[in-house]
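Undergrad: Need coordinates for the following:
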Amino acid sequence: MTEFDPAVPSTPEPTSQAFGIDIGGTGIKGALVDISTGKLVTERVRVPTPNPSTPEAVGKVVAQLVTQAGWSGLVGATFPAVIQHGVAKSAANVDRSWIGTDVDAEFTASTGNRVIVLNDADAAGIAEARFGAAKGVEGVVILLTFGTGIGSAVLVDGKLVPNTELGHLEIGGHDAESRAAASVRDREGLSYKKWAKRVQEYMSHVEYLFSPDLFVVGGGVSKDSEKWVPLLDLNAPVRPAQLLNDAGIVGAAMAAAERLGE
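TA: A predicted model of the protein is given here:
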């Protein structure tokens, strides 16, 4: 039996709502989420990510979003890092002082609410599996987010395999995201046709390793999916993500609620 710690705020069970927060390198977004539908109950609010993005500074913004919403209860948050048992093992686009920090404990202390944290791409994968492009799909689903880097989420029969970091696969002697991220397309001025060739090479390698039943592609370029997804030639179908900017918020809230119920 787990011993109750009075220092950690508790959340009544079951919960039909949770507050979701999506933390990125440039912005931190939050909204209240209806767990049963995946819909935002309140308007999405965005606050610039502080610079430097230290634990104390980010913790204050997270607390600000929760307080501004008048919320008291369960909070789920994404974080751009490998997260193991609530602890950051890396730091992508946030201050490196996060490495080794218990992010769950940091945000729980700053907000006064129970906060459960997970990797940002993993949250998007959960959201798409529950309410988006991967809803009802059995077997192996791989979500890839193309942005500053390449994030990944792997789900098997709807259950997340956390912290896969497939954007760092080595292909042709290069870190995959250093050639196929959406930021590379912008930086090098590549057409969608030329960039799609790089994405094809990368996704073919992922398919060879995992033989997924479905790929879901997200990130900002998913809104222009008709310009590059039809150029891909893969065995598995490829679907653009459906939840777009809400995916992290919804996935964080869902993951927190599901973990609380375990």
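Undergrad: from here on, contacts and neighbour counts on C-alpha atoms
TA: Will do.
Undergrad: show me the residues around Asp102 that make contact.
TA: 86-88 (CA atoms under 8 Å, 6 or more residues apart in numbering).
Undergrad: With neighbour count and secondary structure added, can I get the residues you listed in a markdown table?
TA: What follows is these, written out as a markdown table (neighbours: other CA atoms under 10 Å; DSSP: H, G, I helix; E, B strand; the rest coil):
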| residue | neighbour count | secondary structure |
| --- | --- | --- |
| Gly86 | 19 | coil |
| Val87 | 20 | strand |
| Ala88 | 24 | strand |
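Undergrad: Let's see this one next, to set against the first:
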Amino acid sequence: MSPADAPKPSPRKKTARETTAPGPRTLAIDIGGTGLKALVLGPDGRSLTERQRVATPRPATPQAVMGALTKLIKPLGAFDRVSVGFPGVVEEGVTKTAHNLHKGWVGFQLAEELTKATGRPVRVLNDAGVQGFGIIEGRGVEMVLTLGTGMGCALYVDGKYVPNLELAHHPFRHGKTYEEYVGSAALKRVGQKKWNKHVQRVLEQIQPIWNPRKIYVGGGNAKLLDIPLPGNVQLTENVAGLLGGFALWKDEPRPR
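TA: Purely as a prediction, here's the structure:
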């Protein structure tokens, strides 16, 4: 049989990722005290790639983290813009605090440096703030708590983010801050059972002060919770910290 007479292979059925409507692809990055994560989101805000993760380098200097991010995002393919969740206060793309990374992050031009590294526009927000955009309903007062290396916190009023609320570093009990009470170091020090009680006390303290309609609890250690949760408290998937990156560009006009 000649090549011309050979049966033609049937067309391969396209996957959901390949049939995504055209539009900007968003590289979402989550910088954490323990891990660095990234994936690419399509124009509908859904993931187009599998999540990539590497351990946060130690010491977690800006140079070390930037180098690790370059390797992390390489397998993810093309993207048009970048969203970053960062564990600290961020103002106009500049990181102001980074309690669980390295003092070199104070005053670091993260958005500018990532723009140079990727050749794409970059927007940066506190990591709990980004996570909230992936899960909030946009009604009333909503709060996000993330339980990981430290404790992240974000507050929203009718879907609008209140920036740079660092509840983690506010004094809580026995001379310890919220973060010292429920962060990873506390979990390791007191054990899972007692740590759960600590988290329960934090939730009880937050309710009468902030009176949130909903509290979303996420982060890497949220899976260890085995306490009864109040009706307005909801556990969330950790991937929300990446999926919320799409919302950082919601004011960007869609291509026509």
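Undergrad: that older thread, filter the contacts of Asp102 of the first structure by whether they're kept in the second structure.
TA: Retained contacts for the contacts of Asp102 of the first structure in the second structure, judged by both residues aligned by TM-score structural alignment, their matches' CA atoms under 8 Å, are 86-88.
Undergrad: for the residues you listed, which one is nearest Pro52 of the first structure?
TA: Using CA to CA, Ala88 comes nearest to Pro52 of the first structure of these, at 17.0 Å.
Undergrad: Translate the closest one into the numbering of the second structure.
TA: Ala88 of the first structure maps onto Thr95 in the second structure, with residues paired by TM-score structural alignment.
Undergrad: got it, and Gly100 of the first structure?
TA: Using TM-score structural alignment, Gly100 of the first structure pairs with Gly107 in the second structure.
Undergrad: Surely its match touches Thr95?
TA: Yes - when contacts are counted by CA atoms under 8 Å, Gly107 of the second structure is listed as touching Thr95 (5.5 Å).
Undergrad: which SS class is Lys194 of the first structure?
TA: At Lys194 of the first structure the chain is in helix, as set by DSSP: H, G, I helix; E, B strand; the rest coil.
Undergrad: quick one: it from Met203 of the first structure, how far?
TA: 15 Å (CA to CA, to the nearest Å).
Undergrad: Equivalent analysis for Trp98 of the first structure, please.
TA: Distance from Trp98 of the first structure to Met203 of the first structure, by CA to CA: 31 Å.
Undergrad: now swap in Ala252 of the first structure and tell me
TA: Applying CA to CA to Ala252 of the first structure and Met203 of the first structure gives a distance of 26 Å.
Undergrad: of the two, who's got more company?
TA: Just comparing Ala252 of the first structure and Met203: by other CA atoms under 10 Å the higher neighbour count belongs to Ala252, 33 against 19.
Undergrad: How about the contacts made by the more buried one?
TA: Here Ala252 of the first structure is in contact with 20-22, 76-78, 117-118, 123-124 (criterion: CA under 8 Å, 6+ apart).
Undergrad: Please repeat the previous calculation with a cut-off of 10 Å.
TA: By CA atoms under 10 Å, 6 or more residues apart in numbering, Ala252 of the first structure lies in contact with 18-22, 33, 75-79, 115-120, 122-124, 126-127, 258.
Undergrad: Where does it sit, in terms of helix or strand?
TA: helix 247-260 (DSSP states H and E).
Undergrad: Could you report the neighbour count for Gly24 of the first structure?
TA: With other CA under 10 Å as criterion, Gly24 of the first structure counts 18.
Undergrad: how about it, what's its partner in the second structure?
TA: Gly24 of the first structure maps onto Gly32 in the second structure, by TM-score structural alignment.
Undergrad: What's the separation between the nearest residue to its match once chain neighbours are set aside and Val144 of the second structure?
TA: Of all residues not flanking Gly32 of the second structure in the chain, Pro87 sits nearest, at 6.2 Å (CA to CA, 6 or more residues apart in numbering). Separation of Pro87 of the second structure from Val144 of the second structure (CA to CA): 14 Å.
Undergrad: Comparing those two, which residue is more hemmed in?
TA: Between Pro87 of the second structure and Val144, counting by other CA under 10 Å, Val144 is the more crowded of the two (29 against 26).
Undergrad: I'd like the secondary structure assignment at that one, please.
TA: Classified using three-state DSSP, Val144 of the second structure is strand.
Undergrad: just Pro22 of the second structure next, same as before
TA: The local conformation at Pro22 of the second structure, judged by three-state DSSP, is coil.
Undergrad: can you count the residues close to it?
TA: Around Pro22 of the second structure there are 11 other residues, counting by other CA under 10 Å.
Undergrad: and the gap between it and Ala28 of the second structure?
TA: Pro22 of the second structure is 18 Å from Ala28 of the second structure, by CA to CA.
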